[in-house]
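In: no sequence for this one, just the structure:
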């Protein structure tokens, strides 16, 4: 197993959208509701590689991109919010998500951040378990008004320094 966390700039534009589409392919409603945002995110990161390389990375296995994570630093040092955190479907359930998230947390904490916040959907039980296993605690539930056709709640988790 040869896991590496690479700079976003080391891969091609479009990889972030492709990884998100794959990671959420279990339910096409995610892609239908989020594709425009995912494309805008990919464009922003590749148009601003200095930001992308500092506030995100791509996880590779034997040279193949299998996931990525990004975070928003604009509220440092009070808190950082993790944005996208995904692993391609074929690599889920093998511990790569946890390794990726732990690496992101370690990098974020190097900036003396007080809290790390992440949001997930209540139906994404493996994601919820992963956040809790790293030390995040559930802090807030709120109605999901973002993804069309998906009932349920958004769950906000917090990691305290």
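Out: Nice, I can see it. All of these numbers come straight from a predicted model, not from anything done at the bench.
In: from here on, just use CA atoms for contacts and neighbour counts.
Out: Noted.
In: tally up the residues packed near residue 1, please.
Out: 5 (other CA atoms under 10 Å).
In: what sits against residue 44?
Out: Residues near residue 44 by CA atoms under 8 Å, 6 or more residues apart in numbering: none.
In: near residue 110, how many other residues are there?
Out: Look at residue 110: counted by other CA under 10 Å, it has 8 neighbours.
In: same thing with residue 149?
Out: Neighbours around residue 149, by other CA under 10 Å: 12.
In: and for residue 137?
Out: Neighbours of residue 137 (other CA under 10 Å): 17.
In: and it, how far from residue 131?
Out: 8 Å (CA to CA, to the nearest Å).
In: show me the common contact partners of these two, please.
Out: With CA under 8 Å, 6+ apart as the test, residue 137 and residue 131 both reach residue 157.
In: quick one, helices of the chain?
Out: 15-23, 28-47, 49-54, 96-109, 125-134 (DSSP state H).
In: helices or strands up against the shortest one?
Out: Counting contacts by 3 or more CA pairs under 8 Å, 6 or more residues apart in numbering; DSSP states H and E, the secondary-structure elements packed against helix 49-54 are helix 28-47.
In: so the helix it packs on versus helix 15-23, what angle?
Out: 160 degrees (axes from the mean of the first three to the mean of the last three CA atoms, to 10 degrees).
In: next, the one to line up against it:
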């Protein structure tokens, strides 16, 4: 834990230096950081109660009052009594205030462009993806676990199949100690899927959360002519508990039903508890269990299925 705390502190010191370059007064604006935050909030609403503005910005009431007084004197805002409650005040930007915000916004956008200019497209994508992951991890405790407006399920694009193989190998090695034979199995499944290219009867999905790949699932034909098989369900640790696995399984079931299959099967192992819970919730039933030695460990395999 000490090492983690030190890493967070080091990142905070680094990011604070970078953020300092983007602060309003450093990019040529007359406004300070708190003043810029107030302008930004007011620019995105028509009217807002002062108490609500203070809550959203988490600013001291006296400090916010001084900022609004200065803005009023400069002709940037208007403060009036609320029509619904005479004890409250509402505030809004004047045309002059909106012009001031527009100038500030352009200065900061130009500063960000200058910051990103040395980076190529791949580096910019990596940067935005990392920012999305940080936001998602730190705000997870505040949000409803099932709400994921940034979740997208899409077909695999070039590079995604290799990612599926790599992430399965890395994740199962890290979490369960499985050896390279598991990654080899995944590679064969993925390669066979790609070679068959049977888009009518088979499909795969990559889950993206805030632009980052966080999961996968495949639907392939099983041995029985009227049966499909759910394979290679994966959810990255950063996205677990947010409904990604459930969405992937639901999409797989919908595709299998549309494709004319009457039943769908899957194979898993009893130690994969999170996946088993998702399968149970989706209506799968464990038909049989078989001990086996695979991937460097003694395991108990499970065969699950459900009607479509």
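Out: Happy to help now that I have it. Keep in mind it's a predicted model, so treat the numbers as computed, not measured.
In: who are the contact partners of the nearest residue to residue 69 of the first structure once chain neighbours are set aside?
Out: Distances taken as CA to CA, 6 or more residues apart in numbering place residue 85 nearest to residue 69 of the first structure, at 4.2 Å, with adjacent residues excluded. When contacts are counted by CA under 8 Å, 6+ apart, residue 85 of the first structure touches 67-70, 101.
In: contacts only, for residue 45 of the first structure.
Out: Counted by CA under 8 Å, 6+ apart, residue 45 of the first structure has contacts 51-52.
In: relative to residue 67 of the first structure, how far out is it?
Out: Counting by CA to CA - residue 45 of the first structure and residue 67 of the first structure are separated by 15 Å.
In: now do the strands in the stretch 51-200 of the second structure.
Out: 77-81, 89-93, 151-154 (DSSP state E, counting those that start in this stretch).
In: show me what the second one is packed against.
Out: Spelled out, that is strand 89-93 of the second structure. helix 33-43, strand 48-49, helix 50-57, strand 77-81.
In: how about the helices of the first structure in JSON lines, adding distance to residue 160 of the first structure?
Out: Below are those laid out as JSON lines (distance: least, CA to CA, whole Å):
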{"stretch": "helix 15-23", "distance to residue 160 of the first structure": "27"}
{"stretch": "helix 28-47", "distance to residue 160 of the first structure": "27"}
{"stretch": "helix 49-54", "distance to residue 160 of the first structure": "21"}
{"stretch": "helix 96-109", "distance to residue 160 of the first structure": "10"}
{"stretch": "helix 125-134", "distance to residue 160 of the first structure": "11"}
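In: for these, which one sits closest to residue 78 of the first structure?
Out: helix 96-109 (11.4 Å; CA to CA).
In: can you give me the stretch of the second structure that the closest one aligns onto?
Out: Using TM-score structural alignment, helix 96-109 of the first structure lines up with residues 244-257 of the second structure.
In: neighbouring contacts of stretch 141-149 of the first structure?
Out: 29-30, 33-34, 121, 150-156.
In: mind checking the end-to-end distance for it?
Out: Using CA to CA, one end of stretch 141-149 of the first structure lies 18 Å from the other.
In: same question for stretch 202-218 of the second structure.
Out: By CA to CA, one end of stretch 202-218 of the second structure lies 8 Å from the other end.
In: kindly report the same for stretch 205-225 of the second structure.
Out: For stretch 205-225 of the second structure, the first-to-last residue distance is 23 Å (CA to CA).
In: list the buried residues for it?
Out: Judged by neighbour count (16 or more other CA atoms under 10 Å), stretch 205-225 of the second structure contains these buried residues: 205-222.
In: same question for stretch 119-138 of the first structure.
Out: 119-122, 127-128, 130-131, 136-138.
In: what's the answer for stretch 44-57 of the first structure, then?
Out: 45-46, 51-53, 55-57.
In: okay, stretch 129-143 of the second structure sits on what stretch of the first structure?
Out: Taking TM-score structural alignment, stretch 129-143 of the second structure hits no residues over in the first structure.
In: can you lay out the contacts of residue 85 of the first structure as CSV showing distance to residue 10 of the first structure?
Out: Putting the contacts of residue 85 of the first structure into CSV (distance: CA to CA, whole Å) gives the following:
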residue, distance to residue 10 of the first structure
67, 14
68, 13
69, 15
70, 15
101, 20
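In: pull the contacting residues for the most centrally placed residue in the second structure.
Out: Geometric centre of the second structure, nearest residue: residue 209, 3.3 Å, by CA atoms, centre = their mean. Residue 209 of the second structure makes contact with 148, 150-152, 239 under the criterion CA under 8 Å, 6+ apart.
In: what's the answer for residue 42 of the first structure, then?
Out: With the criterion set at CA under 8 Å, 6+ apart, residue 42 of the first structure makes contact with 13-17.
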